[in-house]
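Chemist: structure of the sequence below:
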Amino acid sequence: MIDPADMKIAVSTAAVPYVLRNFQLDWDIFQLSIDEWCQKMHEHTRSEAVQFTSGTMKHCDTPYWERFRTHEQLTFQEFAKKSKEDNAFKDRWYSHSYRDIVVWPDTLKKSISFAKFGFENANDILFWLGSPGANTPCHYDTYGFNIVVQVFGRKSWLLFPPSTPLTPTRVPFEESSVYCTQNFYSPDRMEQFGDVGKNRDAFEVILNPGDVLIVPAHWWHYVENLDTSLTVNTWIPLDAKDCLARLGECFIRMQIDQITADDSDFIAGELRNYIYNPNEMNEPDLNLMNLFKPLADVVIENTKNGDPLDSHESQQCGRTVRDKFLNVFCKLEPVSHDRFRQILLQNSIRYNHSFDGRRLSGSKFKEVENIINAVCHPKTVTSACQLYVQQVRNQNS
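Modeler: Have a look, this model is predicted:
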């Protein structure tokens, strides 16, 4: 039994991904099958259909962005029934994901807790339900680190450290997510990956039920279901670091909102539908100018105090716990370049030659996309944040 305080420091200071195996979570949901879980959700929703995202198994030459996906209404019971049919998901995959567990009945969610990890008050808890093939394009999260619990089925993860030469893009824009342009789902060209995977910078893991994955801050990850799968996760804030990232997201949102404000050259709503992910379309308008100075002040204060997690004592304590419980903490090791290419070649079978995603995206959007990616590139934004914080520091002194 690992003390929650020790577990907290062990996962918070992890600089590379770890899989926790033989770590017993006393969640009631593990006593159910996925069919039973779906039935309880079906009853809780009064047999009403909910929105599933869907996509074809064959895809084009770009990542599986939201604009390529369709929406279908299914009840949880219909989804469970479909998952048991032979070849039900041969041509399409389905996903009901990135949803808060507040929609679960109390009988399901009452035991869901991250207290054993030392985070008793974690309340931003999401679930991801999907069929084989359901996927999330490769990206990294700008805030915090991720604790992922695999509940049912198997899920494949490809992870890459922050320094990996993937190509960042803020189109589609989703606050706190930086996607890359490389297509891992149905790659048409191996050249797009350049040197990725050549320098021991590609990590692969298949999560089984009961496994827990720790994803450190800013690690790229591409995720895909191998079976009908249910996953629960939470993002743990890193207060001393997240404020600078939040300041950067304010810069980015302001820039993109201004760039897309004049859409007179496009059909009404066409540009915004291309630039923004759907979950950003309904976000309330914020007076971003009121956020810059308070965030900068917090960044300045954090710089004075330093990040406690970066201290030698914290780092040493985290290593000691992980080394002591080697039967629980399984450090991921990079895969060979041959294995990385094998994964890509296997996925390339799904490439649909008749579906030109780049052409369908349209050159009329490309110039706007290029401008956004220039002014919102992570290096550009970091420099802007640092300059602004310095200006605020000078003003305060």
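Chemist: drop to CA atoms for contacts and neighbour counts, all remaining ones
Modeler: OK.
Chemist: what helix or strand is Val205 on?
Modeler: Val205 is part of strand 203-207, with elements assigned from DSSP states H and E.
Chemist: likewise for Asp242?
Modeler: Asp242 is part of helix 239-259 when elements are defined by DSSP H and E.
Chemist: ditto for Trp128
Modeler: Secondary structure assignment for Trp128, by DSSP H and E: strand 125-130.
Chemist: any idea which helix or strand comes after that strand?
Modeler: Next along the chain after strand 125-130, taking DSSP H and E as the criterion, comes strand 135-141.
Chemist: for that next one, packing partners?
Modeler: Packing contacts for strand 135-141, counted by 3 or more Cα pairs under 8 Å, 6 or more residues apart in numbering; DSSP states H and E, involve strand 177-180, strand 220-225.
Chemist: and of those strands, who's closest to Met7?
Modeler: Ranking these by proximity to Met7 (Cα to Cα) places strand 220-225 first, at 23.2 Å.
Chemist: one more sequence to fold, the one below, so I can look at both together:
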Amino acid sequence: MFAYRLLVSFATLPVLVRLGWRVLRGKESARAASERLGGGEASPGRVWLHAASNGELTSARPLIEAMLTRDPTLRLLVTVNTATARAMGEGWADPRIAIRMAPLDHRAVLGRFLRRHGPRALIVIENELWPNRMALVARAGLPILVIGARISERSAARWGKTGLGQKMVAQIGALSAQDPGSESRFVKLGLPPERLLPQANLKTAITLERGAPLDWARSETVLAASTHEGEEALVLRAFADARARRPGLRLILAPRHPRRAPEIAALIAKVGLAHTARSKDEPPEAEVYLADTMGEMGRWYESAGICFVGGSLVEKGGHTPYEPASFDCAILHGPHVANFREAYGALDDQGGARLTKDAAELTEQFATLGATEQAELARTARAALGPPADIEALSQAVLDRL
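Modeler: Okay, here's the model as predicted:
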């Protein structure tokens, strides 16, 4: 722990310089920077819930809503790491929920944050376990709950060798693991079994608003969902090659970060395809529809029979297969799926998804995956991923520990 504190201390000055530079360049608001340093408008006496980014916050929403329904007096202070997640949370417009940028994991910053907000408990979503944060919250005598926790064998081994993992695990008052493997690894790191809550993968309980599908033939429509830099060029090349064999094919391209739309538009033009953009309210009349907005993924899943899940052809760990499965999409993914290793393992083993390692393999799937196979893949995916988490039971278990 001392080595970690020393490392954080050395890293503080460069982080502050970068934060100041981002404010000067207009890439970060002064308000957000203040919150990252433990400041901002005080919201005392609330339960502090931390969800890293869009995915974690989206997955936490059913639990949040269930808790607020069960306990009308509950008030939450929700912290996030990204501006897009903050905007999403603020878009909920719920007066019971205060949204802030998460404080840096520096003891002075965290001390300021705790004094300003005086939270009465900390709920961590998934694997956002920060040593200083947990140590100071535990020292303040506040309960720490971790929901949807996941840890890989590699991370567990590394935590075990450093001793840091055992210290953090000892501070956890209750933990709901995402899967049996993670639960076992947390217990091996020293979590007492009596502190375990029912296992729950929060992403299985996400219910996206469906929206009106595009007026395209669903079985002839491909969705590239939550793509990252380095993936769009591969997807577009594969789509262009597949369309030469299957002329009616259409593509919805939904990047993880809509701000990258201009560079993606240039990539679309480079492969000789036409496109229209959702952000410009243009009709979906071209071969490619650039879905460069937030909050409409349900509509895009509803429109597509085939879904390539992004973050998996580049080393981003892959995004959720649960959302496309819930919309009965045929799932394609790349080899980098560490974020959902067990889910994709079950899908691949049971034939509920197809691994595509490069543009050539994507081309083949885009060109040949017809309506009948799409439906079969979708049925198998639902069976492989299992039933959704019991959010009602989990919400009561969490409230009982606060």
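Chemist: would you pull the TM-score for this pair?
Modeler: Once superposed, the chains reach a TM-score of 0.25 (TM-score structural alignment, normalised by the length of structure 1), with 169 aligned residues with a Cα RMSD of 7.1 Å.
Chemist: using the three-state scheme, assign Leu136 of structure 2.
Modeler: Classification of Leu136 of structure 2 using DSSP: H, G, I helix; E, B strand; the rest coil returns helix.
Chemist: ditto for Thr79 of structure 2
Modeler: With three-state DSSP as the basis, Thr79 of structure 2 sits in strand.
Chemist: in the helix or strand containing Ala11 of structure 2, what's buried?
Modeler: Using DSSP H and E, Ala11 of structure 2 sits within helix 2-24. Neighbour-count burial for helix 2-24 of structure 2 flags 8, 19-20, 23 (criterion: 16 or more other Cα atoms under 10 Å).
Chemist: could you point out which element follows it?
Modeler: By DSSP H and E, the next helix or strand past helix 2-24 of structure 2 is helix 30-36.
Chemist: so which elements touch that following helix?
Modeler: Counting contacts by 3+ Cα pairs under 8 Å, 6+ apart, helix 30-36 of structure 2 packs against helix 2-24, strand 97-101.
Chemist: which neighbouring elements make contact with the longest one?
Modeler: Right, helix 2-24 of structure 2. Where contact means 3+ Cα pairs under 8 Å, 6+ apart, helix 2-24 of structure 2 is packed against helix 30-36.
Chemist: gap between the closest residue in space to Phe251 of structure 1 that isn't next to it in sequence and Met289 of structure 1?
Modeler: Spatially, and ignoring its direct neighbours in sequence, Phe251 of structure 1 is nearest to Val381 (7.2 Å; Cα to Cα, 6 or more residues apart in numbering). For Val381 of structure 1, the distance to Met289 of structure 1 (Cα to Cα, to the nearest Å) stands at 16 Å.
Chemist: neighbour count for the two, which is higher?
Modeler: Using other Cα atoms under 10 Å as the criterion, Val381 of structure 1 and Met289 rank with Val381 on top: 20 against 11.
Chemist: of all the residues in the host helix or strand of that one, which ones are buried?
Modeler: Val381 of structure 1 belongs to helix 378-396 when elements are defined using DSSP H and E. Across helix 378-396 of structure 1, burial judged by 16+ other Cα under 10 Å covers 378, 381-382, 384-386, 388-389, 392.
Chemist: what's the strand holding Trp128 of structure 1 packed up against?
Modeler: Short answer (3+ Cα pairs under 8 Å, 6+ apart): strand 125-130 of structure 1 packs on strand 92-100, strand 229-236.
Chemist: relative to strand 229-236, how tilted is the first one?
Modeler: Meaning strand 92-100 of structure 1. If you take axes from the mean of the first three to the mean of the last three Cα atoms, to 10 degrees, strand 92-100 of structure 1 sits at 30 degrees to strand 229-236.
Chemist: show me what strand 92-100 of structure 1 packs onto, helices and strands only.
Modeler: If contacts are counted by 3+ Cα pairs under 8 Å, 6+ apart, strand 92-100 of structure 1 sits against strand 50-56, strand 125-130.
Chemist: other residues contacting the strand holding Trp128 of structure 1?
Modeler: 93-101, 225, 228-235 (Cα atoms under 8 Å, 6 or more residues apart in numbering).
Chemist: swap in stretch 343-352 of structure 2?
Modeler: Contacts of stretch 343-352 of structure 2 (Cα under 8 Å, 6+ apart): 321, 330-331, 337, 353-355, 377-382, 384-385.
Chemist: for these, name the two members farthest from one another.
Modeler: Val337 and Arg379 (21.0 Å).
Chemist: which one's more surrounded, the two?
Modeler: Set side by side, Val337 of structure 2 and Arg379 show more neighbours around Val337, with 25 against 18, by other Cα under 10 Å.
Chemist: so Glu174 of structure 1 makes contact with Met281?
Modeler: No: here Glu174 of structure 1 lies out of contact with Met281, judged by Cα atoms under 8 Å, at a distance of 9.7 Å.
Chemist: more neighbours, the two?
Modeler: Glu174 (18 against 12).
Chemist: which of the helices and strands packed on strand 92-100 of structure 1 sits most buried?
Modeler: Comparing these by mean neighbour count (mean count of other Cα atoms under 10 Å), strand 125-130 comes out on top with a mean of 21.
Chemist: next, the angle strand 50-56 makes with that one.
Modeler: Here strand 125-130 of structure 1 runs at an angle of 50 degrees relative to strand 50-56 (the same axes, to 10 degrees).
Chemist: what's the angle from strand 125-130 of structure 1 to strand 220-225?
Modeler: 50 degrees.
Chemist: please enumerate the helices of the stretch 51-200 of structure 2.
Modeler: Per DSSP state H, counting those that start in this stretch, the stretch 51-200 of structure 2 carries helices over the ranges 54-70, 83-91, 107-117, 131-139, 153-162, 164-170, 180-188.
Chemist: any chance of CSV for those helices, columns mean neighbour count and distance to Tyr301 of structure 2?
Modeler: Converted to CSV, these look like this (neighbours: other Cα atoms under 10 Å; distance: least, Cα to Cα, whole Å):
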stretch, mean neighbour count, distance to Tyr301 of structure 2
helix 54-70, 19, 16
helix 83-91, 17, 19
helix 107-117, 18, 39
helix 131-139, 18, 37
helix 153-162, 13, 32
helix 164-170, 19, 38
helix 180-188, 17, 29
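Chemist: nearest to Gln365 of structure 2, of those?
Modeler: Evaluated with Cα to Cα, those place helix 54-70 nearest to Gln365 of structure 2, the distance being 26.8 Å.
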